[in-house]
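Engineer: Would you be able to build a 3D model of this:
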Amino acid sequence: MNDRIITPFSAESTADEVIKGIDLAGRRVVVTGAASGIGVETARVLAGAGAEVTLAVRDVGAGDRVAADITAATGNKQVLVDRLDLADQASVSAFAAQWDGPLDILINNAGIMASPLMRTPEGWEMQFATNHLGHFALTTGLRSALAAAGGARVVSVSSSAHHRSPVVFDDIHFLRRPYDPFEAYGQSKTANVLFAVEASKRWAADGITVNALMPGGIRTNLQRYVPDEVLEQLRVAAGGGGLKWKTPEQGAATSVLVATSPLLDGVGGRYFEDCNEAEVGVLSARNGVAPFALDPDAAARLWDVSLTTLAG
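Structural biologist: Now for the predicted structure:
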């Protein structure tokens, strides 16, 4: 790997600061999970820079309300809403099939975290199905649109929770091993990084780059399955009582940087945090990227397993 990418920005930087001076007029963007959490702020900032932004959401009513708020705040009327349920492969296929024209930026932001054991109709574990397989199917389904844009970027929102587990290929869906909600979440977040590694390699000739990132610790609806006392334990474990949660404005900053910064032109297959590329193997509770998440052999294997799984 080349030298780590270090930017002028930090953990305290906001998405507005990161995008300052960048003009996205004429660019088309899709943000999954843009009706809540950092997805809202990500979409708002990109719309503010002039992009046409499609909010890809499960709850269209909530999406419509967010779109109206973003238009009111930015003056950008090109804020669109379309239904997307990542756990429903028919919904994913329909979204990709109806997309017309080029797509410059795809931000795979939606996610489910530490849920009780749930399965899709296919029998897939819900966190892996939503966080990885749904986004895998969506992105591969939109590949021609991304290629048509020339220099398109895909942003894979991962988490430092990937430290908890590699992809356990022998039992991805917890059919034989005991289910642990945080291990399942960690596995799905490792998959998000491995996807960036392999997609960047496979799609380089199309000019498509794919990077993963950790947005930071932010209180959002993502943690709806995690009791407050467990969140507090995690926060303390991540650096003691002095460690603060990021604001949504700070939490969206790394996604926006990876999606738009000229410092990342032509850069793919990497993992960022706090607006900079993470150190490999130097791990703390919220920082660093595990070597297994960047392993090219695991990335290639996951791609093949994902294709086979989706093919039924």
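
Engineer: C-alpha only now, for contacts and for neighbours.
Structural biologist: Noted.

Engineer: can you map out the helices along the stretch 201-312 of the chain?
Structural biologist: For the stretch 201-312 of the chain, applying DSSP state H, counting those that start in this stretch gives helices covering 228-237, 248-251, 253-260, 296-311.

Engineer: ok, now the stretch 1-150 of the chain?
Structural biologist: Taking DSSP H, counting those that start in this stretch as the criterion, the stretch 1-150 of the chain carries its helices at 15-19, 37-48, 60-74, 89-98, 126-128, 135-141, 143-149.

Engineer: With E232 as the reference, name the closest of those helices.
Structural biologist: Each of the helices of the stretch 1-150 of the chain was scored for nearness to E232 using C-alpha to C-alpha, and the closest is helix 37-48 (18.7 Å).

Engineer: to compare against the first, here's another:
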Amino acid sequence: MTSELFTTPFGEYSTADEVIAGADLSGKRAVVTGAASGIGVETARALAAVGAEVTLAVRNLDAGEKTAAGIPNSRVELLDLADQGSVKAFTQRWEGPLHILVNNAGVMASPLARTPEGWESQFATNHLGHFALAVGLHDALARAGDARVVAVSSSAHHRAGIDFDDIHFERREYGPWTAYGQSKTANVLFAVEAARRWAPDGITVNALNPGGIRTNLQCHVDPAELEALRKAAASDGEELRWKTTPEGAATSVLLAASPLVKGVSGKYFDDCNEAPRGRIGARHGVSGHALDPEAAQRLWEYSLRVL
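Structural biologist: Down below sits the predicted model:
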């Protein structure tokens, strides 16, 4: 017997401002990673617009300061998710409660690169960096009493589960999209396990697919390949229109701050609603491998061990 999916009045082309209208985040503190570009900027702006004190966690301080100049009640902190020293320094600097953590930053389909630890860079940045950040900020989130953690995943999670025998492509042939898909599956599995582990602390954790938005995230992707992806969506009967940045940030903002999703945890959303199980066309739905509780627990234990 399956439970009904969680739905909201919003949809594919709702904007961040629309989903957060009427919310009051006065006195709340938020961290948004990757907040100097793309939907990270819009996510931070929308949260600040309804009263949140927002920390822009960025790798490029100059870009972060320029972004912060247009967002009232915001500040900039250095964070390089591929550098565990940087992540540890960020978490050690944090003082007081944290009400909202949006794990938004990421790299997509990049050439093979490794961190000093030998980790494949997409997995290291998209999953291990955010995992270490969230775990390092756990006590601050628990002090908030009703904190929310948001993990920005992607429809690309359909491309790959976690290859626990060779996560870092030490033996198998490296594929940029396979690596990206694996890291995006890891984001969902993190939400599944964190929701279970942190429920007693009043922390809710959800993952999401923001949809197709043209941002700097695609800097490693050939334009012809992007066009091929659009055509693939068309062959599945889907509309080819790219989302605007305010539309792309909407699901993140909904999960971070909307009263509608208070208490909702351990789910995967796309287009502002809980996604149905299974791949729906080229861009929708959630694969079973991303919601597998055994894989989620195994990934958590693996991540703690390597960190």
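
Engineer: tm score of chain vs chain?
Structural biologist: These two chains, once laid on top of each other, score a TM-score of 0.98 by TM-score structural alignment, normalised by the length of the second structure; 304 aligned residues with a C-alpha RMSD of 1.0 Å.

Engineer: hey, which of the helices of the stretch 201-312 of the first structure is tucked in deepest?
Structural biologist: Between these, helix 253-260 has the highest mean count of neighbours, a mean of 28, where neighbours are mean count of other C-alpha atoms under 10 Å.

Engineer: can you pull the contacts of the residue nearest the centre of the second structure?
Structural biologist: Nearest residue to the geometric centre of the second structure (C-alpha atoms, centre = their mean): V152, 1.7 Å. Each residue near V152 of the second structure by C-alpha atoms under 8 Å, 6 or more residues apart in numbering is listed here: 102-105, 187, 207-210, 252.

Engineer: wait, what's in contact with T33 of the second structure?
Structural biologist: Listed by C-alpha under 8 Å, 6+ apart, the contact set of T33 of the second structure reads 40, 56-58, 79, 102-105.

Engineer: thinking again about what came up before, in CSV, list the contacts of V152 of the second structure along with distance to Y180 of the second structure.
Structural biologist: Written out in CSV, the entries for the contacts of V152 of the second structure read as follows (distance: C-alpha to C-alpha, whole Å):
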residue, distance to Y180 of the second structure
V102, 19
N103, 16
N104, 14
A105, 13
N187, 11
A207, 16
L208, 15
N209, 14
P210, 15
S252, 19
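
Engineer: Quick check on the residues you listed: which are buried?
Structural biologist: Neighbour-count burial within the contacts of V152 of the second structure applies to 102-105, 187, 207-210, 252; the criterion is 16 or more other C-alpha atoms under 10 Å.

Engineer: Would you map the strands across the stretch 51-200 of the first structure?
Structural biologist: In chain order, the stretch 51-200 of the first structure shows strands spanning 52-57, 79-83, 105-108, 153-157, with DSSP state E, counting those that start in this stretch as the criterion.

Engineer: okay, these in a markdown table with distance to E279 of the first structure next?
Structural biologist: Output for those, formatted as a markdown table (distance: least, C-alpha to C-alpha, whole Å):
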| stretch | distance to E279 of the first structure |
| --- | --- |
| strand 52-57 | 32 |
| strand 79-83 | 36 |
| strand 105-108 | 22 |
| strand 153-157 | 17 |
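
Engineer: Any idea which of those strands gets closest to A97 of the first structure?
Structural biologist: strand 79-83 (12.4 Å).

Engineer: Find me the equivalent region of the closest one in the second structure.
Structural biologist: When strand 79-83 of the first structure is aligned against the second structure using TM-score structural alignment, it corresponds to residues 74-78.

Engineer: what's the mean distance for the matching stretch versus the first structure?
Structural biologist: With mean C-alpha distance after the TM-score superposition for the first structure, stretch 74-78 of the second structure departs from the first structure by a mean of 0.3 Å once superposed.

Engineer: So what's the gap between that stretch and the chain middle?
Structural biologist: A distance of 19 Å separates the C-alpha centroid of stretch 74-78 of the second structure from that of its chain, computed with C-alpha atoms, centre = their mean, to the nearest Å.

Engineer: what's that stretch in contact with?
Structural biologist: Where contact means C-alpha under 8 Å, 6+ apart, the residues beyond stretch 74-78 of the second structure that reach it are 48, 53-61, 64-65, 68, 86, 90.

Engineer: Give me the distance between the residue located most distally from the centre of the first structure and T120 of the first structure.
Structural biologist: Outermost residue of the first structure with respect to the C-alpha centroid, by C-alpha atoms, centre = their mean, is R176; its distance is 28.3 Å. For R176 of the first structure, the distance to T120 of the first structure under the criterion C-alpha to C-alpha, to the nearest Å works out to 17 Å.
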